[in-house]
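sharing a model that was predicted from the sequence below.
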Amino acid sequence: MQDIRDAILADDTAALAGLSVPESYKGITVHADEADMFEGMASREKDPRKSLHLDDVATPEVAPGEALVAVMASAINYNTVWTSIFEPVSTFSFLKRYGRISPLAKRHDLPYHVVGSDLAGVVLKTGEGVHAWKPGDKVVAHCLSVELEAPEGHDDTMMDPEQRIWGFETNFGGLAELALVKTNQLMPKPDHLTWEEAASPGLVNSTAYRQLVSPHGANMTQGDVVLIWGASGGLGSYATQFALNGGATPVCVVSSPEKAEICRKMGADLIIDRSEEGYKFWSDPETQDPREWKRFGQRIRELTGGDDPDIVFEHPGRETFGASVYVARRGGTIVTCASTSGFMHQYDNRYLWMNLKRIIGSHFANYKEAYLANRLVAKGQIHPTVSRVYPLHETGEAANDVHHNSHQGKVGVLCLAPEEGLGVTDTAKREQHLDGINRFRGV
């Protein structure tokens, strides 16, 4: 593995192509025999540092249409947190289900799960039938894994009945020294970014693009008022950038003055600090308070000059969904994913049906959407939101930060990269966008 690292750092493609693939590598895993370790505990009490392990794991066979990637850096997403605390179910149920569809998929059904749905790295080996990528190519990966053997997926690959999220519903994910991906997950690494910066947008950037910009999501247009929950977080920070980049007006909802300042640095002017203004949408654990919905809606109109949101960018879920349905304008759209505060949503349907509003479910992105989202990063129109970076052996600590929302933007993880700041090949472009790239650093 050290020879692989050295060849990548020296940008020696010939040397890399001549190296043999290691029989094993280090990866961050959860273990099937520990799936009940947090049973009976509240979610907040479950500790990813106890369930995420740094193990030596066997290198999987590279099948046709696949690539083995030497991972320089990865990042933490909420799905890694869910995997680590075994909620809402153990991911080993996903791996077993996947393993039943074919002999090759059976490789994924193991008593350990190598996790992680982001990466930036270098192609090490490709399987038969791969022509678009070769060893030495610098890549990032999106996390859509599809089989495309059924007709449903050929209009929108997210509709494939065998659609899965790599590193969450499949094995051999990106929080490791090596990762196994389908080659239709690969995209060019933005050349002005470091490894850790390039790794961080993947999942959240593509998710936000489909949810907000794509016709499959809210189909945002110029002039739209977009209410964005958690606007400085991993997902919301990209939604805020897409709104600004696309001529919309974001109304950024945050939970502290520090997070409000991050939104201002991104260029947003309309900000609601929900902690400072004391919004409590639930009067008790079972009862919402419509008076708070109304107060919240009035505050939005104060900021916008009387306009209700054309689009509500929803991802907290249970805690905020009733308010989101209420405040959307007549004929407006609530587009939802993730539900990080709870999956069981409650809202007053009168405000939806009588005002002709729409709720749209959105999940990750198809290959084209992921490619378009990555292209905007490569062009310097959308910037990474890395605030902190951990070494691979401290992934549990990084996941715990995200679990307890003690982070901003994205938390990166160094895998084979020995330190931060490596991997840039276009320094002129980097200098042009340095303020945007570093906007979240140290926050």
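On my side now, so go ahead.

going forward, measure contacts and count neighbours with C-alpha atoms only.
Will do.

please report the distance of residue 236 from residue 177.
Between residue 236 and residue 177 the distance is 29 Å, computed by C-alpha to C-alpha, to the nearest Å.

let's bring in a second one:
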Amino acid sequence: MALSALPLGTWCHTLMLSGRPACRDHPYVGCPLKPRLVRPDACVTGTSRAPPRRRRAPPFAEPTAHLHPAPQAPRRIPQDSAPAGRFFAGGITVKEILDAIQSQDAQSADFAALPLPDSYRAITVHKDETEMFAGLDTRDKDPRKSLHLDDVPVPELGPGEALVAVMASSVNYNSVWTSIFEPLSTFGFLERYGKVSELTKRHDLPYHVIGSDLAGVVLRTGPGVNSWKPGDEVVAHCLSVELESSDGHNDTMLDPEQRIWGFETNFGGLAEIALVKSNQLMPKPGHLSWEEAAAPGLVNSTAYRQLVSRNGADMKQGDNVLIWGASGGLGSYATQFALAGGANPICVVSSEQKADICRSMGAEAIIDRSAEGYRFWKDERTQDPKEWKRFGKRIREFTGGEDIDIVFEHPGRETFGASVYVTRKGGTITTCASTSGYMHEYDNRYLWMSLKRIIGSHFANYREAWEANRLISSMTALGRVDAAVVEPVVQRAVPTPMFGSRRASRRRARTGCHLAGAGARRSPPESGT
């Protein structure tokens, strides 16, 4: 099975994430192609050319509960409905929004004057379906059964917030985990967040609008927002914090109320409109397309903290850096950071196609672990130290006989024992995600007796997210796009008619790709559609 196409009408073109299962616990993976755009045709889900009927959002249960309406079921949009994305509910057309966005003359006041719709289209999961995969192995859980294209009410703006017209979004592991309700249902996160304040009650709903990346245009800002205005082209990072505790003021990732937007909060980016805290917003790099701009947010910032920041590995020139999944979402940015920072990346991939991706980024030291037959586990319970040693010997062929200074570790259970073994004395293993399993096993003698360190890393704080974005965008201001430190990795999008297509999923599965940001663009409808 694979995470199939997600229809987002013409606001967010269809996303597809699929690929050959890479591990037992998290098989829904795929991997990027070298940065390029494959612009899909305008999205049409039906054959009728009659204008679609306007859809109104269900009224709130109580008129006074404008910040947190009573929970209500979203309206599901049939797959064979009229052409998707042409109209907002309430009669606002996508063309009006697009005309304003694409107009060189539109000013902030023009965007502010655009009326907001009553509802919008979004990819959701439903609270009453959280047990639908009970008893199934992870590889048998099909996200196509849990993901829905729904009409949902536009949330009311609160202080310090912004509503963004989503021009592009992307798929990452947050979307995968949410859709198969692993390791936990996200509705528990929403319930806890709903208890923080009167304002956050809005998030505790019977549906969850998912998505932790976006590129788009600000439509509205709430009270107290001074740095952004309607019409600003932005990208968003996914760190959501309250900052009412002193714990988060040195490193915002340590805030007790730290959450990942679109995963632990509602109103995420796989939708026509998204609600964000204004301090999540960053300038869209001017030289990037919407798809390219939407892809880096989560993975670029995560890789920056994990590898470059002093909160992570604090990489320096000359470091030998082992990068697992080096052609994927996290790994591709780690590879580029290592190359730009004067380190020596040793890129581990699982196919020749992915090795070519690494070469296209400038990497030279590449290990195809599938071709070379590394099997770090004899069976599900027993690791094979002989394979660790064989792997370490292979690494030293690329380092002049030296061991690894830093391991950029994110597969988890499958590779962690080998990662600890191959790290040099006093070296560092930075870890996040654990996409092959959370229960790591390693021989502690190789850790404690060699004074190695394991550092847990999770997303990025405000400063790190801005620094990561700056490495893409600052070169634009200098007129040196060709000198950008990192380039976004964009996976191709497929048109909405591919939604639910098992043939498409099988075809994608044969490519055997790893996970990367899967760019998706909102485009104007074709004439007559």
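Here it is on my side, so go on. These figures come from a predicted structure and were not determined experimentally.

just give the TM-score of the two.
Overlay of the two chains. TM-score (TM-score structural alignment, normalised by the length of structure 1): 0.91; 417 aligned residues with a C-alpha RMSD of 1.8 Å.

need the nearest residue in space to residue 80 of structure 1, chain neighbours excluded.
residue 116 (6.2 Å; C-alpha to C-alpha, 6 or more residues apart in numbering).

aligned to that neighbour, what sits in structure 2?
Under the alignment (TM-score structural alignment), residue 116 of structure 1 pairs with residue 211 of structure 2.

mean per-residue distance, the longest strand anywhere in structure 1 versus structure 2.
Taking DSSP state E as the criterion, structure 1 has its longest strand at strand 66-75. Comparison of strand 66-75 of structure 1 with structure 2 after fitting gives an average deviation of 0.3 Å (mean C-alpha distance after the TM-score superposition for structure 1).

which part of structure 2 matches that strand?
Using TM-score structural alignment, strand 66-75 of structure 1 lines up with residues 161-170 of structure 2.

from the chain's centroid, how far away is that stretch?
Mean C-alpha position of stretch 161-170 of structure 2 versus that of the full chain (C-alpha atoms, centre = their mean, to the nearest Å) differs by 14 Å.

in structure 2, what residue corresponds to residue 15 of structure 1?
In structure 2, the residue matched to residue 15 of structure 1 (TM-score structural alignment) is residue 110.

revised request: answer the last question for residue 251 of structure 1.
Under TM-score structural alignment, residue 251 of structure 1 pairs with residue 346 in structure 2.

next secondary structure element downstream of the helix or strand that match falls within?
In this structure, residue 346 of structure 2 is located in strand 344-349 according to DSSP states H and E. Once the chain leaves strand 344-349 of structure 2, the next helix or strand it forms, by DSSP H and E, is helix 352-361.

how much does that following helix stray from structure 1?
Helix 352-361 of structure 2 sits 0.6 Å off on average (mean C-alpha distance after the TM-score superposition for structure 1).

one step back: element containing the residue nearest to residue 80 of structure 1?
Residue 116 of structure 1 belongs to no helix or strand, assigned by DSSP H and E.

packing partners of the helix or strand harbouring residue 111 of structure 2?
For residue 111 of structure 2, the host element (DSSP H and E) is helix 108-113. Packing partners of helix 108-113 of structure 2 (3 or more C-alpha pairs under 8 Å, 6 or more residues apart in numbering; DSSP states H and E): strand 214-221.

how about the strand holding residue 346 of structure 2: buried residues?
Judged by neighbour count using 16 or more other C-alpha atoms under 10 Å, the buried positions of strand 344-349 of structure 2 are 344-349.

likewise for stretch 187-198 of structure 2?
Buried residues in stretch 187-198 of structure 2, defined by neighbour count with 16+ other C-alpha under 10 Å: 187, 189-191, 193-194.
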